[in-house]
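Peer 1: sequence? don't have it. structure:
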């Protein structure tokens, strides 16, 4: 489990393909604290540490993950939002995030708003995911509040701290992002389908 509060923006230092898998090696400040088998959210995607040394660690994304996320678009030198798994008993400053990306979206607008930024995203409505006004959404692993909710698009407002401490500072119109919709909303939607 995660909270959507980004711990570090790190660099992808190596990408290796093996059959349908993609091994990502990441240089992160917290690498010396890691161990094999730990879960880390990478742009909101929960992946398991499979190897590490003092300077970097490696995770593997399989075909299923690559087909539903933006990880396949990463290149050597790309930056990525990272969050380690939640510790039991910690404060939960974001919202409940599983690290299971539901689908991707395209950034269709970026507007500077006098010290903050508004980002608008459009996603495929065929998967029937929904947002609600003032509800929670995870964009590339960042816990955010929805504004301007519509059938297949929504906006988020980004404060300067979040802008500077996540990959939002490099996000531009046309970029693909990972979305994880609010888990409580997903359960409510599913239950209502059976009534």
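Peer 2: Ah, there it is. Predicted, not measured: the structure shown is a model, and the values here were computed from it.

Peer 1: going by C-alpha atoms from here, please, whenever you check contacts or count neighbours.
Peer 2: Will do.

Peer 1: the helix or strand containing residue 143 packs against which elements?
Peer 2: Assigned by DSSP states H and E, residue 143 belongs to strand 142-147. Applying 3 or more C-alpha pairs under 8 Å, 6 or more residues apart in numbering; DSSP states H and E, we find strand 142-147 packed against strand 136-139, strand 153-158.

Peer 1: burial measure for residue 137, as a count.
Peer 2: When neighbours are counted by other C-alpha atoms under 10 Å, residue 137 registers 27.

Peer 1: please report how far it lies from residue 157.
Peer 2: 12 Å (C-alpha to C-alpha, to the nearest Å).

Peer 1: now do the shared contacts for those two.
Peer 2: 145-146 (C-alpha atoms under 8 Å, 6 or more residues apart in numbering).

Peer 1: and the helices and strands packed on strand 142-147: which comes nearest residue 49?
Peer 2: strand 136-139 (21.8 Å; C-alpha to C-alpha).

Peer 1: buried ones in the top helix by length along the chain?
Peer 2: Longest helix in the chain, counting residues (DSSP state H): helix 183-193. Buried residues in helix 183-193, counted by 16 or more other C-alpha atoms under 10 Å: 183, 185.

Peer 1: comparison target, given below:
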């Protein structure tokens, strides 16, 4: 019962079936019968967990058992304390209200790989880096949250799911490694 940590590159689809225009998981992972436990949209990068165990997949991704997920978001604009406080509290996104989350301003991580292609840069528009931890995972939720507080996301990287993080289990974009699924229980 393998548990695979994969660092999904930008623009790769979180699926094994072919896509007419983009790379998919099958371009990087050649292990039979493993499936993603959750998704990460094509515009986002970072940690994706895969397994061949249906129960484990369910335990990782089911809303009642969802593991907290931590993201680094490069946003357009300057992140005020007011904007960060709005991100921490339940936020009405129209079709649902988010749960409380953790949000803080950080320095640009020195260990972060360059994105290919790079994000667009505007000389007159500052950017900021945020670390956000959420306990749910609705479609494009972090992007929608930052936009709702006036800080559109330029780059989004998931760096942790539950106990698994790119800091403690480093893998470069497009690479994967197998880990012990029992770490989820710690």
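Peer 2: Yes, it's here. Worth saying up front: this structure is predicted, and the values here are computed from it rather than measured.

Peer 1: quantify their similarity with the TM-score.
Peer 2: Comparison of the two superposed chains (TM-score structural alignment, normalised by the length of structure 2) gives a TM-score of 0.29, and 100 aligned residues with a C-alpha RMSD of 5.9 Å.

Peer 1: re the thing from before, for the longest helix of structure 1, packing partners?
Peer 2: Using 3+ C-alpha pairs under 8 Å, 6+ apart, no helix or strand is in contact with helix 183-193 of structure 1.

Peer 1: now residue 14 of structure 1. Nearest residue, chain neighbours left out?
Peer 2: Distances taken as C-alpha to C-alpha, 6 or more residues apart in numbering put residue 25 closest to residue 14 of structure 1, at 5.0 Å, once the chain neighbours are dropped.

Peer 1: assumed that neighbour was part of a strand.
Peer 2: Yes. Remark: residue 25 of structure 1 belongs to a strand, assigned using DSSP: H, G, I helix; E, B strand; the rest coil.

Peer 1: now the helices and strands packed on strand 142-147 of structure 1 as TSV including distance to residue 49 of structure 1?
Peer 2: Compiled in TSV, those are given as follows (distance: least, C-alpha to C-alpha, whole Å):
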stretch	distance to residue 49 of structure 1
strand 136-139	22
strand 153-158	30
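
Peer 1: deepest-packed of those, please.
Peer 2: Among those, ranked by average contacts under mean count of other C-alpha atoms under 10 Å, first place goes to strand 136-139 (a mean of 26).

Peer 1: remind me what that strand packs against, helices and strands.
Peer 2: Strand 136-139 of structure 1 is packed against strand 142-147, strand 176-181, with contacts defined by 3+ C-alpha pairs under 8 Å, 6+ apart.

Peer 1: which stretch of helix or strand covers residue 46 of structure 2?
Peer 2: Element membership for residue 46 of structure 2 (DSSP H and E) is strand 45-51.

Peer 1: what helices or strands is that strand leaning on?
Peer 2: Counting contacts by 3+ C-alpha pairs under 8 Å, 6+ apart, strand 45-51 of structure 2 packs against strand 3-8, strand 35-36, strand 153-161.

Peer 1: re the thing from before, touching, the residue nearest to residue 14 of structure 1 and residue 49? I think so.
Peer 2: No. Here residue 25 of structure 1 does not reach residue 49: they are 9.7 Å apart, not a contact under C-alpha atoms under 8 Å.
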